[in-house]
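Engineer: predicted model, plus sequence, below.
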Amino acid sequence: MRKTTYEEVINSFHTTFQDKVEIPESLEREWFMKAVGKYSFEIASIEYDEELGEFDTKLDRYVIDTLGWMMKVFYQERELSKVNKRISIVSKDLSIDGSGSSKSAAKSELEHAQFELERLLYKQTATSYTE
């Protein structure tokens, strides 16, 4: 039986946005590992072999997409932080705000990603009525 690979999760992550900036592979890998840890802690244990670059089983599509959305939230948190750190220049004749609408757009995108992730996680959480 074929096992789920790192690339499958990365491809799912890449489908959640369109960006002109290349994301460093080391940063994507860190977000991936954080997503695997978070999923294992909050929902169900999943085992990933870093040497082979694959999980110990074939994950269903919903789990792969959940990991991708977890990575998207990490990405959006970083984008919002970057926008918040832009410098604003204000004088009596001129006002330049580097964040302006970018800040509200980044915050809105983060909130959407968090909402989508919460929706995915909720559907995978066992209820107290589950045997």
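Structural biologist: Nice, thanks for sending it over.

Engineer: CA atoms for contacts and neighbours, from now on please.
Structural biologist: OK.

Engineer: residue ranges of the strands in this structure, please?
Structural biologist: 48-49, 54-55, 88-90, 95-97 (DSSP state E).

Engineer: tell me which of those strands is the most buried.
Structural biologist: Comparing the strands of the chain by mean neighbour count (mean count of other C-alpha atoms under 10 Å), strand 54-55 ranks first with a mean of 18.

Engineer: residues making contact with that strand?
Structural biologist: Outside of strand 54-55, the residues within contact range by C-alpha atoms under 8 Å, 6 or more residues apart in numbering are 3-6, 46-49.

Engineer: and the comparison structure, right after this:
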Amino acid sequence: MEKNTTYTEVINSFHSTFQDKVIIPEGLEKVWFLKAVGKYSFEIDSINFDEELNEFDSKLKRYTIDTLGLMMKKFYQERELSKVNKRISIVSKDLSIDGSNGSKPATLNELEKVSEELDEMIYKQTPSAYD
């Protein structure tokens, strides 16, 4: 008998999207996870997660696990872009000080890349109107 997919399996998929180890508060990861489950259930197919057992009610396909992980990555990237946007930026005729050290374009590009990949994954899993 196959074991049900666990919260940890999705978190591991999410963490595999980073080259360097990033420390993220566990509570924030859980919020992103639950948002991903809700988004997946609404946009693609219903999945059920038991918060007490920290597992789904079935064995999820690998592609579903990776989709949830990428949804979490998108939430992470949106937060990173927000953080970069809040850094001080002063521009005048004679002086330009940018507290983001040019990281805004890189962060925005990463968010756009993740969004495109996620949109493609969602599209591939969305039932067609002919089904």
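Structural biologist: That came through fine. Model, not experiment: these values are computed from the prediction.

Engineer: would you pull the TM-score for this pair?
Structural biologist: For this chain pair, the superposition-based TM-score is 0.93 by TM-score structural alignment, normalised by the length of structure 1; 130 aligned residues with a C-alpha RMSD of 1.5 Å.

Engineer: could you redo the strands of structure 1 as CSV and give each row distance to Phe74 of structure 1?
Structural biologist: Output for the strands of structure 1, formatted as CSV (distance: least, C-alpha to C-alpha, whole Å):
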stretch, distance to Phe74 of structure 1
strand 48-49, 19
strand 54-55, 21
strand 88-90, 25
strand 95-97, 25
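
Engineer: so which of the contacts of strand 54-55 of structure 1 belong to helices?
Structural biologist: Mapping the contacts of strand 54-55 of structure 1 onto helices (DSSP state H) picks out Tyr6.

Engineer: how about CSV for the contacts of strand 54-55 of structure 1, with distance to Ser40 of structure 1 added?
Structural biologist: Conversion of the contacts of strand 54-55 of structure 1 to CSV gives the following (distance: C-alpha to C-alpha, whole Å):
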residue, distance to Ser40 of structure 1
Lys3, 17
Thr4, 15
Thr5, 16
Tyr6, 16
Ile46, 6
Glu47, 8
Tyr48, 10
Asp49, 14
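
Engineer: which among the contacts of strand 54-55 of structure 1 count as buried?
Structural biologist: 4-6, 48 (16 or more other C-alpha atoms under 10 Å).

Engineer: quick one: the helices in structure 1?
Structural biologist: Using DSSP H, helices in structure 1 cover 6-14, 25-42, 61-84, 100-124.

Engineer: check the mean deviation of the longest one from structure 2.
Structural biologist: On superposition with structure 2, the mean distance recorded for helix 100-124 of structure 1 (mean C-alpha distance after the TM-score superposition for structure 1) is 0.7 Å.

Engineer: so what does that helix touch, helix or strand wise?
Structural biologist: helix 61-84 (3 or more C-alpha pairs under 8 Å, 6 or more residues apart in numbering; DSSP states H and E).

Engineer: contacts for the helix it packs on?
Structural biologist: By C-alpha under 8 Å, 6+ apart, the list of residues contacting helix 61-84 of structure 1 reads 8-14, 16, 28, 31-32, 35-36, 39, 98-99, 102-103, 106-107, 109-110, 113-114, 116-117, 120-121.
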